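Q: no sequence on this one, just coordinates:
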């Protein structure tokens, strides 16, 4: 049996989580999360969200799966044979199909609708735009949380999706 997973650039993943869970919450739990970030960090800015992510990953045994490092799922007890990167999904899925000698019937590469929405009436911001809001100290702390994702999956912390 082949064990595989899908991964994503850590910073692109965090921007996506921020927009989906904090800026445009779609259910009661996400609204509670937004309120929790606001209560602890005084606002719901990207900077506050990143502080929340760092603190939760350092202080919790079970951080939210949307911002828990993928590397936490791998290791001696869960060795993967293959991983697919969201950024190169179409090519990666073809590689997996070759390895398992089976063609998947269907798969989707659709974009989440929140990616197309403006934030605060401003143009659609890129991952680089969001990352530029962070201080160097905060970027360093964030990198430490996701260091093994960068190393294991070959992502560059200085190149944003």
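A: Received it, and whenever you're ready, just let me know what you need. Being a predicted model, the structure only gives us computed values, none of them experimental.
Q: use CA for all of it now, contacts and neighbours both
A: Fine.
Q: Three-state assignment for the closest residue to residue 134 other than its chain neighbours, please.
A: Spatial nearest neighbour of residue 134, chain neighbours left out: residue 47 (6.1 Å); criterion: CA to CA, 6 or more residues apart in numbering. Three-state assignment for residue 47 (DSSP: H, G, I helix; E, B strand; the rest coil): helix.
Q: measure residue 47 to residue 109 for me?
A: Look at residue 47 and residue 109: by CA to CA, to the nearest Å, they are 29 Å apart.
Q: another one to put next to it:
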């Protein structure tokens, strides 16, 4: 009798273990469906309906006079953009990368009716933080996580088609941030080449550039990463090949966001970002949800000294090649390249 009891206990135990194993995939599906999986991964995802509200003392606003002044600034930027798009024929939809609407890099937040084309190295870290907050990640988690902000965002903001983007724009504010094209390029070069994370994609890319573009008689003390001139020669070769896809950190903002064939309500600029982003936050009614961010600000030398130290080493041919590629970024967003050409002339190269 005791043998039978022991036997049936063993059978029942094995049955329970087998059942638990069989139900484990269903349990995981349940966790994912209820978004608890984010806590398992350490994401500390907060449901979008419970996004923390900023305390009143942390809320920043513009005065009515400032709002009116910034609004006029935005009108001038939109008007210039429209005029330049027409002047260069960029407002005609086509199949090439300059004329085909590109919705690939837009982040669409339907809950708060705000849409952003994420131009890398143009306050992108700052606004990726804000868009992750709007997606429900807690600010505390974002401050300490080692996860890539873009990867976190894409789990909440799926890619959209141009049709989906246009539909979302009907009741949303669409914005982008413009930056002096050569400032942006230098920032991207330093971040992705000079300070590349060891063994990362850009570290390996930099080594390939060195092998191909470094002259044999270069000083043995030359850096392991590409010099700015080597990097520029590589980039110009990329732009000459119609089938080359330019790295998202170096690509022209005009090609990336196609602002001549996709409507933008707000065009912020890196050089007036403090005031522009306050304007946008107020305009979207998000002043109690997100605060102005200024992450990854430059350190060390001031901007003009950095620009001089790098661009003065280029040849007139290299400078002209860069300008031809970024010409629309200069023209559409009212930047001048004159000082850069002067740097090359002063250097006598």
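A: Perfect, I can see it now. The shown structure was predicted, so the numbers you read here are calculated from the model rather than taken from an experiment.
Q: TM between them?
A: The TM-score (TM-score structural alignment, normalised by the length of structure 1) is 0.82; 153 aligned residues with a CA RMSD of 2.4 Å.
Q: residue 47 and residue 109 of structure 1: which is more packed in?
A: Higher neighbour count among residue 47 of structure 1 and residue 109: residue 47, with 18 against 9, using other CA atoms under 10 Å.
Q: tell me the counterpart of the more buried one in structure 2.
A: Residue pairing (TM-score structural alignment): residue 47 of structure 1 is matched to residue 229 of structure 2.
Q: shouldn't its match be in contact with residue 317?
A: No: the pair residue 229 of structure 2 / residue 317 is not scored as a contact, 11.3 Å apart, by CA atoms under 8 Å.
Q: residue 278 of structure 2: neighbour count?
A: 21.
Q: show me what it aligns to in structure 1.
A: Residue 278 of structure 2 maps onto residue 94 in structure 1, by TM-score structural alignment.
Q: what strand or helix carries that match?
A: helix 89-100 (DSSP states H and E).
Q: now what about that helix, what contacts it?
A: Applying CA atoms under 8 Å, 6 or more residues apart in numbering, the contact partners of helix 89-100 of structure 1 are 2, 82, 83, 84, 85, 103, 104, 109.
Q: residue 55 of structure 1 in helix, strand or coil?
A: Using three-state DSSP, the structure places residue 55 of structure 1 in helix.
Q: give the buried residues for the longest helix seen in structure 1.
A: Longest helix in structure 1, counting residues (DSSP state H): helix 136-153. Residues of helix 136-153 of structure 1 classed as buried by neighbour count (16 or more other CA atoms under 10 Å): 138, 139, 141, 142, 143, 145, 146, 147, 148, 149, 150, 153.
Q: gap between the match of residue 278 of structure 2 and residue 84 of structure 1?
A: Note on residue 94 of structure 1: its distance to residue 84 of structure 1, by CA to CA, is 10 Å.
Q: kindly report the same for residue 157 of structure 1.
A: Counting by CA to CA - residue 157 of structure 1 and residue 84 of structure 1 are separated by 18 Å.
Q: quick one: which of the two has more around it?
A: Shown here are residue 157 of structure 1 and residue 84; by other CA under 10 Å, residue 84 has more neighbours (20 against 16).
Q: and the host helix or strand of the more buried one, what does it pack against?
A: Using DSSP H and E, residue 84 of structure 1 falls within strand 82-85. The contact analysis (3 or more CA pairs under 8 Å, 6 or more residues apart in numbering; DSSP states H and E) places strand 82-85 of structure 1 against strand 4-7, helix 89-100.
Q: sweet, I'm off.
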